[in-house]
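[1] The following block contains a protein sequence and its predicted model.
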Amino acid sequence: MLIREATAEDWPAIWPFFRQIVSAGETFTYPLDLSEEDGQDWWLVSDPNRTVVAVDDAGVVLGTAKMNRNHMGNGSHIASASYMVDPKHSGRGVGRALCEYTVEWARAAGYRAMQFNAVVETNENAVKLYRSIGFEVLGTLPEGFRHPTKGFVGLHIMHMAL
């Protein structure tokens, strides 16, 4: 697996699983009916932020991550990241590779910590992965997320010092 900078040419490969994940409404706080144009604008970020894709040996996009400053001004030393793995390729270590990549990016860029603002508590695989890499739950916003089948569930704020 190779992780490389994403380009606009990658968007047609990202959009189908991006749309599937967002419209399922189980893990992201994005509008469920997010248009392709808005999705591309939100996901393919520009410098100093980054978007990457994980690809296999044939160049197939397996997943993607975006890395960004979490706060501005005097809080701009905190990074954040978001991840999407094509469900057809889940369970193959793509999410872990992307998460580890973003942590290394943040360290190299001089950030002091990474913070995830809204990890849905029922997204157990993501919470387990993030904890295994060194993130901890700082707190949970009770009923901060309306899950389509589980009702109102908490949103974790997760943090890792770099």
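    Cool, got the structure.
[2] going forward, measure contacts and count neighbours with C-alpha atoms only.
    Noted.
[3] What ranges does the chain have for its strands?
    2-5, 50-55, 61-69, 78-85, 113-120, 136-147, 151-161 (DSSP state E).
[4] Output the ones you listed as a markdown table; include the columns distance to residue 15 and mean neighbour count.
    Shown next, in a markdown table, are the strands of the chain (distance: least, Cα to Cα, whole Å; neighbours: other Cα atoms under 10 Å):
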| stretch | distance to residue 15 | mean neighbour count |
| --- | --- | --- |
| strand 2-5 | 16 | 14 |
| strand 50-55 | 12 | 22 |
| strand 61-69 | 11 | 24 |
| strand 78-85 | 11 | 23 |
| strand 113-120 | 21 | 21 |
| strand 136-147 | 22 | 16 |
| strand 151-161 | 25 | 19 |
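[5] Check it against this one:
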Amino acid sequence: MRKEIILAVAIGFFILATVLDYLAGPIGLTLPQPFVFFSKLYFDQYPLTAVAVGLRSIAIFLTVTLAFSLIEKNYFLKAAILFVISVLAVLYSIQQIKTGMRTTSLQWTLSIAHAALLLGLTILYNIILGIISGVKEKIKSAEENNHE
């Protein structure tokens, strides 16, 4: 898929999530942690908000993944940076929900937490690419040494 299409999809998801948030209205909700929001209890009570959070999470995931795809190779470095970003995002979300702080709205806080979980896919993908790249380099250098 072309990067422009991914960017357009991410922007579309951000816009659609904003429209759904507007239609759903504000939510007054106290959660024990961000990851229980998609349980049946909350999903049945706040379906539009759940869809908006899901779309926004995917949009954040696509945006971060797209930004890191601009960096050539360096797969293990990308995986490490994405891991740190993911952990910090989850910790931020947990702190926002536990303390009742509202630096970001609850919808955005939930989206950030779930996008951080989705980043695990990109982290795993970069680790696999790093391993494959390393093996290819070893094979290539071994072949060059055999030809000499």
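    Perfect, I can see it now. Treat the numbers as computed from the prediction; the structure is a model and nothing was measured.
[6] Mind telling me the TM-score for this superposition?
    Overlay of the two chains. TM-score (TM-score structural alignment, normalised by the length of the second structure): 0.28; 68 aligned residues with a Cα RMSD of 4.5 Å.
[7] ok, back up a step: to residue 12 of the first structure, which of the strands of the first structure lies closest?
    In terms of Cα to Cα, the element of the strands of the first structure nearest to residue 12 of the first structure is strand 61-69, at 9.9 Å.
[8] Next, the angle strand 50-55 makes with that closest one.
    160 degrees (axes from the mean of the first three to the mean of the last three Cα atoms, to 10 degrees).
[9] Against which helices or strands is strand 61-69 of the first structure packed?
    Under the contact definition 3 or more Cα pairs under 8 Å, 6 or more residues apart in numbering; DSSP states H and E, strand 61-69 of the first structure sits against helix 11-24, strand 50-55, strand 78-85, helix 94-108.
[10] got the residue ranges for the helices in the second structure?
    3-24, 40-45, 47-69, 75-99, 106-147 (DSSP state H).
[11] among these, which is the most enclosed?
    Most buried of the helices of the second structure by mean neighbour count (mean count of other Cα atoms under 10 Å) is helix 47-69; its value is a mean of 21.
[12] what helices or strands is that one leaning on?
    helix 3-24, helix 106-147.
[13] who's in contact with the residue lying closest to residue 159 of the first structure once chain neighbours are set aside?
    Nearest residue to residue 159 of the first structure, sequence neighbours excluded (Cα to Cα, 6 or more residues apart in numbering): residue 115, at 4.4 Å. Taking Cα atoms under 8 Å, 6 or more residues apart in numbering, we find residue 115 of the first structure in contact with 70, 78-81, 157-160.
[14] Ok, which of the helices and strands packed on helix 47-69 of the second structure comes nearest residue 94 of the second structure?
    The nearest among these, by Cα to Cα, is helix 106-147 at 8.0 Å.
[15] neighbours around residue 101 of the first structure, how many?
    Residues lying near residue 101 of the first structure (other Cα atoms under 10 Å) number 16.
[16] how about it, what does it touch?
    By Cα under 8 Å, 6+ apart, residue 101 of the first structure has no neighbours at all.
[17] So it versus residue 113 of the first structure, what's the distance?
    14 Å (Cα to Cα, to the nearest Å).
[18] Now residue 7 of the second structure: closest residue in space, sequence neighbours ignored.
    Residue 7 of the second structure's closest residue in space is residue 63 (Cα to Cα, 6+ apart), at 6.9 Å.
[19] how much space is there between that neighbour and residue 47 of the second structure?
    24 Å.
[20] What of residue 110 of the second structure?
    14 Å.
[21] and stretch 84-96 of the first structure, how far apart are its ends?
    Terminal-residue distance, stretch 84-96 of the first structure (Cα to Cα): 11 Å.
[22] scratch that, stretch 97-116 of the first structure
    17 Å.
[23] That stretch: which residues count as buried?
    98-99, 101-103, 106-107, 111, 113-116 (16 or more other Cα atoms under 10 Å).
[24] Rebuild the residues you listed as JSON lines, extending it with distance to residue 22 of the first structure.
    Formatted as JSON lines, the buried residues of stretch 97-116 of the first structure follow (distance: Cα to Cα, whole Å):
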{"residue": "98", "distance to residue 22 of the first structure": "19"}
{"residue": "99", "distance to residue 22 of the first structure": "19"}
{"residue": "101", "distance to residue 22 of the first structure": "23"}
{"residue": "102", "distance to residue 22 of the first structure": "21"}
{"residue": "103", "distance to residue 22 of the first structure": "24"}
{"residue": "106", "distance to residue 22 of the first structure": "25"}
{"residue": "107", "distance to residue 22 of the first structure": "29"}
{"residue": "111", "distance to residue 22 of the first structure": "28"}
{"residue": "113", "distance to residue 22 of the first structure": "27"}
{"residue": "114", "distance to residue 22 of the first structure": "23"}
{"residue": "115", "distance to residue 22 of the first structure": "21"}
{"residue": "116", "distance to residue 22 of the first structure": "17"}
